[in-house]
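**Q** predicted model follows, preceded by the sequence.
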Amino acid sequence: MQTTGWEEEFREYVMARGPALLRAARQLTGHPLDAEDLLQSALAKTYLAWGKIEDRGALDGYVRRAMVNINISQWRRRKLEEYPSDELPEVATADTTDTTVCGEVHELLDKALEELPERMRAAIVLRYYEDMTEPEIARTLGISVGTVKSTVSRAMAKLRGALGISS
């Protein structure tokens, strides 16, 4: 099967940027398998729009935006299936006796990130993992800069609390 020039260009892009995009997807979803599904869906959308994307330097932003949009759509649909309960589930505790201090901190941080609401997690990932500015995050999430600031602030407070760090 012969590929066209743009198909080869797309393949090269995925090979070069796939690992970094998968890390971003992992931080958005909090689960490796969900991250793979999310990235695959975002790359499928990118593939369909490849010919329309003129600025190849903006590809990462396009894929990240697609991942955020898909993830938000998924958790909005899931919200309809969740119902409040009178009893709280038991909270699992991690056994960190055999890990190094650095590994322990990363594991605790990953768990704390997973417990954040979706928008807070997305804002933290985009700000501190993707190093985006507040206006870039606002555009990506479709919210105001003020909402980004307050969301990041509240998320950081929750993370500090979960990690036992005083501010």
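**A** Looks like it arrived, so ask away.
**Q** CA only for contacts and neighbour counts going forward, please
**A** OK.
**Q** separation between Met132 and Lys111?
**A** Here Met132 is placed at a distance of 22 Å from Lys111 (CA to CA, to the nearest Å).
**Q** nearest spatial neighbour of Ala25, skipping sequence neighbours?
**A** Of all residues not flanking Ala25 in the chain, Ala35 sits nearest, at 4.7 Å (CA to CA, 6 or more residues apart in numbering).
**Q** got another, please set it beside the one above:
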Amino acid sequence: MVAATADERVTAGSAADFAEFARASLPGLLRYGHALTGNPHDAADLVQAVLEKVGARWASLLRKDPDPLAYARRAMANTHISRWRRRRRENLVADLPDSPAHAAADRLEHEPLWRALRELPPRQRAVVVLRFYEGLSEAEIAHTLGIARGTVKSQNSKAMAALRARAEEWS
């Protein structure tokens, strides 16, 4: 039996630490992803993509950032915004695709508040979700998203004004 080298022990410990982090953080990250993307399927894809990135950088991440959950949330917001920008570009096709016969509908899809939240720009949605769904403070949101605290305040203000305007339409 060959003894493990110091590097192998650190890598094994890091892998175990990451696995524990992923297991403990997964429910919250899925909720956050669902609120960001608007549906559970895209949320699961987003969380998977971000956990792959975080896992690949786990050892160096722990040396640089004492809060890996904040890093993962920031990565989710950035990845979601990047995907949103890519999808936003018009893609013309000759024929319309067939619609899936048995697509599972999101139970919140037709809720007015949920629809209004999905219509917010990605950064405003991220701020609102972190503030009111995850219960983070302005400073924590700024750290999580890597933006200034004033930006958090302005994005939240704009988002709340848009949500209030939509709520007035429902009345």
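**A** Yep, that arrived. Note that this is a predicted model, so its numbers are computed, not measured.
**Q** TM-score them against each other, please.
**A** Once superposed, chain against chain, the TM-score is 0.72 (TM-score structural alignment, normalised by the length of the first structure); 144 aligned residues with a CA RMSD of 2.9 Å.
**Q** could you say which helix or strand contains the corresponding residue of the second structure for the residue nearest to Ala25 of the first structure?
**A** Aligned by TM-score structural alignment, Ala35 of the first structure pairs with Ala43 of the second structure. Taking DSSP states H and E as the definition, one finds Ala43 of the second structure inside helix 40-56.
**Q** mind giving me the packing neighbours of the helix or strand just after that helix?
**A** Remark: after helix 40-56 of the second structure, the chain's next helix or strand is helix 58-64, criterion DSSP H and E. Packing partners of helix 58-64 of the second structure (3 or more CA pairs under 8 Å, 6 or more residues apart in numbering; DSSP states H and E): helix 6-37.
**Q** and the aligned residue in the second structure for Glu81 of the first structure, how far is that from Arg83 of the second structure?
**A** Superposed on the second structure with TM-score structural alignment, Glu81 of the first structure falls opposite Glu90. For Glu90 of the second structure, the distance to Arg83 of the second structure (CA to CA) stands at 13 Å.
**Q** so who does the residue nearest to Ala25 of the first structure touch?
**A** Leu22, Ala25, Arg26, Gln27, Leu28, Thr29 (CA atoms under 8 Å, 6 or more residues apart in numbering).
**Q** circling back: and the match of Glu81 of the first structure, helix, strand or coil?
**A** State at Glu90 of the second structure, reduced to three classes by DSSP: H, G, I helix; E, B strand; the rest coil: coil.
**Q** Glu90 and Arg83 of the second structure: which is more packed in?
**A** Counting neighbours by other CA atoms under 10 Å for Glu90 of the second structure and for Arg83 shows that Arg83 has the greater number, 13 against 7.
**Q** what's the average distance for the one helix or strand that one maps to when superposed on the first structure?
**A** Element membership for Arg83 of the second structure, per DSSP H and E: helix 68-88. In the superposition against the first structure, helix 68-88 of the second structure averages 1.2 Å from its aligned positions (mean CA distance after the TM-score superposition for the first structure).
**Q** show me what Ile81 of the second structure aligns to in the first structure.
**A** Per TM-score structural alignment, Ile81 of the second structure is aligned with Ile72.
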